[in-house]
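**Q** Sequence first, then the predicted structure, then my questions.
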Amino acid sequence: MRDLVFRAIFQNEFRKDSVEAILEEVLGKEKSDSIRRDVERYVKGIYENLDSIDSKITSCLENWTLDRLSLVDKCVLRLGTYELLYEGDVPVQVTLDEAIELAKRYGTDNSGKFVNGVLDKIAKQFAAEEKWRL
């Protein structure tokens, strides 16, 4: 599911199509209604809260700015930050593990470590306490 969310928000960085058109394409072969709903909720939530998400990411970057990040790293961080802040039933460690795997799969050799460091700071500063106990 996260892979599909990542693909949708990554494509949105390049294409002039609407988010709905990108979602339709990304979800074209997905048969699970549950996964389709989750992907749509995540993508909608990311864009509805983008300013807040980007602000949290920016506050946890050291010697970097959001516009200097690779697109892969930025999209994975947006997805991970959204999940940490707005999906109350996902444990912090699950979010970190899944984001690191996405960064390793699509990013550079250093993307996994970079994403881990930034999301760990975001989780410690902004994630709800109960997410640590799930």
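**A** Perfect, I can see it now.
**Q** switch to C-alpha atoms for all contacts and neighbour counts from now on
**A** Will do.
**Q** dump the residue contacts of the residue nearest the centre of the chain.
**A** The centroid of the chain falls nearest to Leu79 when counting by Cα atoms, centre = their mean (0.9 Å). Counting by Cα atoms under 8 Å, 6 or more residues apart in numbering, Leu79 makes contact with Arg2, Val5, Phe6, Tyr42, Ile46, Ala99.
**Q** cool, Cys75 as well?
**A** Phe6, Ile9, Phe10.
**Q** here's the one I want to compare it with:
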Amino acid sequence: MNKDGEIIIIEDDEDDQFLLEEVFSSLGYPNKRVYLPDGLAALEYLHGDNIAPFLILSDINMPRLDGIELRQKLHTDEQLSLKCIPYLFFSTAVSQRMVIDAYSNSIQGFFLKQNSVDDLKDTIKVIVEYWKKCAAPNNF
């Protein structure tokens, strides 16, 4: 985990992308944000040279390659798993089955998208602050 790295946000809804960017900007985190529309675009991006993200926030329901399928691919990819990138789901849709499937694929968190900007800001702040304080095998 690279605490100064990019925050990868995999989200196909442009309104949600805009709202998340407003929240991140208002919180003042220096991490660059990269918005990707689906799992395939994220997979291609993460295989790029010199990519060492801080964390990944992923929607579940996306076209081409959904969040669960992407997590399975990242979790079994030796090159990417060595980067120790925290992978969290951030979704409006949730069911017990989704949460079970997500945690069965070794995600590090499942968060509901908040309805209010203030609640969303609080959630993003908790997520980022937690991971900024976390130790990982590759950040010593």
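**A** It's in. Just so we're clear, the structure is a prediction, and the values are computed from it rather than from any experiment.
**Q** Can you pull the TM-score for these?
**A** Scored against TM-score structural alignment, normalised by the length of the first structure, the superposed chains reach a TM-score of 0.32; 79 aligned residues with a Cα RMSD of 5.0 Å.
**Q** neighbours around Gln79 of the second structure, how many?
**A** 12 (other Cα atoms under 10 Å).
**Q** Over to Tyr82 of the first structure?
**A** Tyr82 of the first structure has 23 neighbours, counted by other Cα under 10 Å.
**Q** same thing with Met98 of the second structure?
**A** If you count neighbours by other Cα under 10 Å, Met98 of the second structure ends up with 14.
**Q** cool, Phe24 of the second structure as well?
**A** A count of neighbours around Phe24 of the second structure, defined by other Cα under 10 Å, yields 20.
**Q** Ala42 of the second structure now?
**A** When neighbours are counted by other Cα under 10 Å, Ala42 of the second structure registers 22.
**Q** That one and Asp118 of the second structure, how far apart?
**A** 28 Å (Cα to Cα, to the nearest Å).
**Q** Equivalent analysis for Lys125 of the second structure, please.
**A** From Lys125 of the second structure to Asp118 of the second structure the distance is 11 Å (Cα to Cα).
**Q** more crowded one of the two?
**A** More crowded of Lys125 of the second structure and Asp118, by other Cα under 10 Å: Lys125, with 15 against 11.
**Q** Nearest residue to that one in space, ignoring adjacent ones along the chain?
**A** Leu27 (7.4 Å; Cα to Cα, 6 or more residues apart in numbering).
**Q** Give me the neighbour count for that neighbour.
**A** Neighbours of Leu27 of the second structure using other Cα under 10 Å come to 13.
**Q** can I assume it is in contact with Asp122?
**A** No: with contact defined as Cα atoms under 8 Å, Leu27 of the second structure does not reach Asp122; the gap is 9.6 Å.
**Q** What lies in contact with the strand or helix carrying Ala103 of the first structure?
**A** Using DSSP states H and E, Ala103 of the first structure sits in helix 92-106. For helix 92-106 of the first structure, the surrounding residues in contact (Cα under 8 Å, 6+ apart) are 2-3, 72-73, 76-77, 79-80, 83-84, 110-113, 115-116, 119-120, 123, 127, 131-132, 134.
**Q** out of those, which are buried?
**A** The neighbour count (16 or more other Cα atoms under 10 Å) marks 2-3, 72-73, 76-77, 79-80, 83-84, 111-112, 115-116, 119-120, 123, 127, 131 as buried among those.
**Q** on that earlier part again, let's see which of the contacts of helix 92-106 of the first structure end up in helices.
**A** 2-3, 72-73, 76-77, 79-80, 83-84, 111-113, 115-116, 119-120, 123, 131-132 (DSSP state H).
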